[in-house]
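1. Requesting a structural model of the entry that follows:
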Amino acid sequence: MKAYRMLTEDEVLQLKSQSCLADDWNNVLVSSDFNTAYVHHTRFSGNVKLGSFDGEFTLKGGIKKHAGLRHVTLHNVTVGDCCCIENIQNYIANYEIGDHTFIENVDIILVDGLSKFGNGVEVAVLNETGGREVLINDKLSAHQAYILALYRHRPELINRIKEITDFYSNKHASDKGAIGSHVMIVNTGSIKNVRIGDYCYIEGTCRLKNGSINSNADAPVHIGYGVICEDFIISSGSHVDDGTMLSRCFVGQACQLGHNYSASDSLFFSNCQGENGEACAIFAGPFTVTHHKSTLLIAGMFSFMNAGSGSNQSNHMYKLGPIHQGTLERGAKTTSDSYILWPARVGAFSLVMGRHVNHADTSNLPFSYLIEQGNTTYLVPGVNLRSVGTIRDAQKWPKRDKRKDPNKLDYINYNLLSPYTIQKMFKGREILKELKRVSGETSEIYSFQSAKIKNSSLNKGIGFYEIAIQKFLGNSIIKRLEGVDFKSCEEIRARLKPDTEIGLGEWVDVSGLIAPKSEVDKLLDGIENGDINRLDEMNTSFETMHQNYYTYEWTWAYNKIQEFYKLNSDEITVQDIINIVNQWKEAVIGLDKMVYADAKKEFSLSSMTGFGADGSREEKEQDFEQVRGVFESNPFVTAVLKHIDDKTVLGNELINRIGHLA
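-> Below is the predicted model:
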């Protein structure tokens, strides 16, 4: 605890001579090394504590300003060491300010009454009329929010989570705000009931009201020009700039919102980006990206999603109001001018093109295209597995994780193929086979819910899903057996046995976290019965699921290997494993060749349209080459070819290592 003393008579006289006033000088306490030389035109009201004013700040352009107080009114304020506060148009009231903080040209900074600083604000996500409210808080993860928004069929669980959040919010409520150390606030309007963390940079902001900015030294937060935020929480490492307007919003770690982006009643989790467009009542899971002016995201749940320009959704049909909602599962994309009439559900890693008004549910047909032709939704199952764009997306997401904070709120699984997506491919494969059986193999068009599937698309879809299943199961068995020299088939069988029974059954994607549903249910039971009483404990449970993903994954994969290849765990032979690996090699190489062929389209003559200013075909090709490079040396293309070689070597290595036991 820092020691303070009262001002001496000489110090009071000196301050008065420097145009300083106080309602009661006895209520102004200072540190032992306080120096009156750096306090001018300052009014003190209520209880004020001042640190030392040693040191100076070097601002942009090279100008230097010494620490001190100039032209400011302070009411019930504690100022740390080496701070510079000047030109406050109104006053600063009820704040504790850390060390080395610079505040200049601000209208007003105050806490008025008891404030929770954005904690406990209800965000009417997904359904604008209410019913799925998420109570935001400093420690909110995408996974917590997912449970709170979607598990309304368990009212006792929802009540308990609300109680836990309310306890946290009330515990951190105060009539005194905090501005951390090494903070810079310049050329800003009104800041009311806002808690500001260390190393935050606020410049040119219009208005901030009732919120928390959870900045820290590892991951500073930047709030820029023209920003208006009300009833909000902004997490570490985020950047909110250029006229962004937020109302009742949570902004997760390392998000970027700018270029006049507007959002209300929305949640943005790790690494989301929003520019130019508008969001209303959306649940933006990790890596939700929207960049375009005419794009409206409304009443939807997204993650790993990229919205094309002009993407739009409708959440009401002009009957009972905006009550409908929809989901684009992880990795789904929308093309320019796409439209979806909610309710609808689009399967993982699918591409939406055109206008869709028939409420399709393609969740069990992932990696598909949804194409509009003549107001009809046509479904092309599994085709996105061969898309170069899908593979490129999967590679880029881990590289684009900008979170610097060691305390990460969201636990993100980047795997393209996982028990979550493969279980859907198993279901999708059965759906397509059943359509074929019921409608006949020679049907030109098959109907699935409100969508149409062409005969050729259906047959190819079955093939795509089988290739992906073989690839995933082969990957799993190779990983399980790597690095061990086996002496007998019994040793191999022993190694294949899972380390735990956890992982069997259904898997879920809890907004970025892929986990067995049984483990999620166990957590929810713990919350309901009172075993889990804190937000930290909930986040720790999610972390445990994330860390044990590969252990649980093998339990699921081993069970599916037996089912898919019709094997018995006690009778698996070396030859069975060799057969699985050979099929895996064919699947991996076959899929890579499809991706390679898809990439080659980007270097076709038609793709060169627009290249070459005024010249011949030769000049067009040369111009294209200078800008886009040569196909064979494209980094992605070379990576695909290397992947084929590496996987071939990996499969052959296992076959050679166990082949003598066959």
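2. can we go C-alpha only for contacts and neighbour counts from here?
-> Fine.
3. quick one: the helices in the stretch 401-550 of the chain?
-> 419-439, 455-481, 489-496, 517-528, 535-547, 549-564 (DSSP state H, counting those that start in this stretch).
4. Pull the residues that contact the shortest one.
-> Read that as helix 489-496. Residues from elsewhere that reach helix 489-496, judged by Cα atoms under 8 Å, 6 or more residues apart in numbering: Ile477, Arg480, Leu481, Phe486, Tyr558, Ser569, Asp570, Ile572, Thr573, Val574, Leu661.
5. Report how many residues lie close to the fourth one.
-> Just to be clear, that refers to Phe486. 15 (other Cα atoms under 10 Å).
6. Alongside the first, I'd like the structure of this one:
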Amino acid sequence: MKNNIIKKPINQLGYNFIDAPYIPDGKDEYYLRNTQNRSGIEYRQLTAFEIEALVRNRNTSDNWNKILVSDLFNPELVKNCKFFGLVRIGQLENVCLDFSDLSMPVGLYNSTIISCDFGDNVVVNDVHYMSHVIVGDEVILSNINELVTSNHSKFGNGIVKDGEDESVRIWLEICNENGGRKVLPFNSMLSGDAWLWSKYRDHAELLEKFKIFTEKEFKTKNGYYGKIGDRTVIKNTAIIKDVWIGSDAYIKGASKIKNVTINSGEEGISQIGEGCEIVNGIIGFGCRIFYGVKAIRFVMGNHSQLKYGARLINSYLGSNSTISCCEVLNSLIFPGHEQHHNNSFLCAALVMGQSNIPAGATIGSNHNSRSADGEFIAKRGFWPALCSNIKHNSKFPTFTMLARGNYAYDLDIKIPFSLVSVNESENRLDIMVGYWFLYNMYALTRNAWKAGDRDARIQKPLLLEFDYLAPDSVNEIIVALGIIENAVGEAYLLKYPNESKENNSSKIGKQLLSEGNSVIDELEICLKNVEHSNRKVLLTKVRKGYDVFREMLYYYSLNELYRYFVIENHSLDTIYQWEIVGNMHDWLNVGGQLMTQNSVSELIGKIENEKIQSWDDVHHFYQKQAAIYPKQKLSLALVILKDYFSSDYPNWIEKDLSRFFEDFIAIESKINQAVIQSRQKDYELSFRKMMYDNQQEMDEVLGAFDKNAFILQKKDELEVIKQKLVKFHQNSEC
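-> Predicted coordinates for the structure are as follows:
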């Protein structure tokens, strides 16, 4: 086999970018280019003097009449360049552009330029081959081997151009390695879009509509030029092909960037650094990609990072996330994800945000399966320990922590806020109920604060939920309470079969737990259908966990009342207008935004019935749901108060609200104390203190405990709550 090298006349170089059959009647090959160039510059032909100066400066052109310039063009700032085709150049002033430690004179030097447009005061230096690119104002391009655009460029979007075969379309095979959940990437794709498309595979009409929406977003015509936005800097880079780059981006030392959209500008400046290879992708605003990253067939949400040799392949990475050093394949990751260290691996996974994957974690290996079709699902707040090995298929609820271990069997955990561990000595799986609330409140509350604090998005098309107590986690607590009650009842009947006249295990368990009966501590409380094995799955800390679950349900409800009446300042009589309807167990995490099952069903129905006809319409639906979300959260709180705490809704307003707020302060104070205690252990444990000769050394290294910024913040927040409630009661009495 030989390389197919075709000889063409030199006078064709720079022309016929669009094949004749694809040029509309009455148009020329520049008709799309002219619509893309919005610089407002009025170009003219060169004067004889300017041509003479260009020739003197060792420039060549196949046709000087094809070089168009602005009135403020300076030919002395163009040296040793080769021009082919129609080239348009803006103002060139005798100044230099400084960026970081780089300072370069404005002008075009030592470059081969084919059919390109340039804005005002650009630097083009040692660009060895540049073709069919539109460049903005004050752009710096230095030492680039190849900067080209093909006539069928798609800039990372999953579309097919006129005349192309369907086989060239780019798909993202997320959540499953066999492609059964594949989606089409597109610029402005949100994590919610990717989740809907990958999830509802049984809705053939919906999937077809999503494909149509994507194709409508972009023109299929051949002949669009690549673009480089104003003030973007690209230096010391090997290959850039079929790339659309926003303003103020910074690219240095990249090896290859091909078929990519790089969003950059006021919403966030994006950067790509040394040794990176980026192919077939969409990069959101404010993203940073550095040091040997390999990203292929991917979408990155706004303000995310890839660093230190990370590999992101066939995956969607949600906004405000960071992946370093490791390998992520065929995954859909919601916002607020952290994954560092070279030896962690994530494959065929749906990870729903606020997650942290540690060193040595191997999640979703298909090598011990008969086929590459396994899947892994972790809801918000998934934190496995170092060197955890989890196989397909496994599913975890919100805020699950895994102790270090080899989880060799399929798992279906349904108890949120738990610590799951492998008890090797007893050959069983242990689930500690309410672990986060009981022993790690500092990390839990700080995670919620940190996730919100790191949300750098300016435009927020998805309303991301960061609070650890939200409709998704609260409803999982409700489900878990029923599971625990049934398990306790079954364990009691197994040990004392003749002592109870009531054979309903759930009722027995609920009674024992409500009484706080110490007999529970004597029971071996096991769960069924949790692990695909014959070994036991044991619940631990059941009484404490059950009590703290109920307390957190109560706290969630009181917090929503506080928000509604005190923060939002609604009058008391408005609560009588509320009609509590709907199932409170039907919340879904749609890319980081929580919606009811009914809302998602409504969205799907409207898409299938063509009442929603574009991705913009879908995103508008998200915004409408965001607007009613606070009311839905309060509605859930009222249901909980009515069904679980016997409040006489809505008649409790006058008689119980003061008591509710007293309880709210009490629980808030208790949480603050738990935050302090869970962090204080790190300062009092002898095995931590042995590293330091004295308290001063420890304080210098760790920071003094009494100056912990987060703890001080929580204390201040508690005082603010107390003051607001005092003021609220005073106003109510008036």
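7. What is the neighbour count of Gly591 of the second structure?
-> For Gly591 of the second structure, using other Cα under 10 Å, the count is 24.
8. Show me what it aligns to in the first structure.
-> When the first structure is aligned by TM-score structural alignment, the residue opposite Gly591 of the second structure is Ser511.
9. again with Leu196 of the second structure
-> Checking with TM-score structural alignment, Leu196 of the second structure has Ile147 as its match.
10. Output the helices of the stretch 401-550 of the first structure as TSV; include the columns mean neighbour count.
-> Putting the helices of the stretch 401-550 of the first structure into TSV (neighbours: other Cα atoms under 10 Å) gives the following:
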stretch	mean neighbour count
helix 419-439	19
helix 455-481	20
helix 489-496	15
helix 517-528	17
helix 535-547	17
helix 549-564	19
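11. Out of these, which is closest to His239 of the first structure?
-> Nearest to His239 of the first structure, of all those, is helix 535-547, at 24.1 Å by Cα to Cα.
12. after superposition, how close is the closest one to the second structure?
-> Its aligned residues in the second structure lie a mean 1.8 Å from helix 535-547 of the first structure after superposition (mean Cα distance after the TM-score superposition for the first structure).
13. So which residues of the first structure form helices?
-> 9-17, 142-150, 155-171, 388-399, 419-439, 455-481, 489-496, 517-528, 535-547, 549-564, 574-600, 617-628, 635-658 (DSSP state H).
14. in the fourth one, what counts as buried?
-> Going by neighbour count (16 or more other Cα atoms under 10 Å), the buried part of helix 388-399 of the first structure is Val388, Thr390, Ile391, Asp393, Ala394.
15. how about stretch 97-105 of the first structure, aligned to which bit of the second structure?
-> Counting by TM-score structural alignment, stretch 97-105 of the first structure corresponds to 135-143 in the second structure.
16. Can you name the residues in contact with that stretch?
-> So stretch 135-143 of the second structure is contacted by 39, 97, 116-128, 227-237 (Cα under 8 Å, 6+ apart).
17. Just give the closest residue to Gly253 of the second structure, not the sequence neighbours.
-> Glu274 (4.2 Å; Cα to Cα, 6 or more residues apart in numbering).
18. which residue in the first structure lines up with that neighbour?
-> Looks like Glu274 of the second structure aligns to Tyr225 there (TM-score structural alignment).
19. How about the contacts made by that match?
-> Here Tyr225 of the first structure is in contact with Glu203, Gly204, Thr205, Cys206, Asp241, Asp242, Gly243 (Cα under 8 Å, 6+ apart).
20. Distance-wise, check the equivalent of the first one over in the second structure relative to Ile612 of the second structure.
-> Yep, that's Glu203 of the first structure we're talking about. Aligned counterpart of Glu203 of the first structure in the second structure: Lys252 (TM-score structural alignment). Lys252 of the second structure sits at a distance of 42 Å from Ile612 of the second structure (criterion: Cα to Cα, to the nearest Å).
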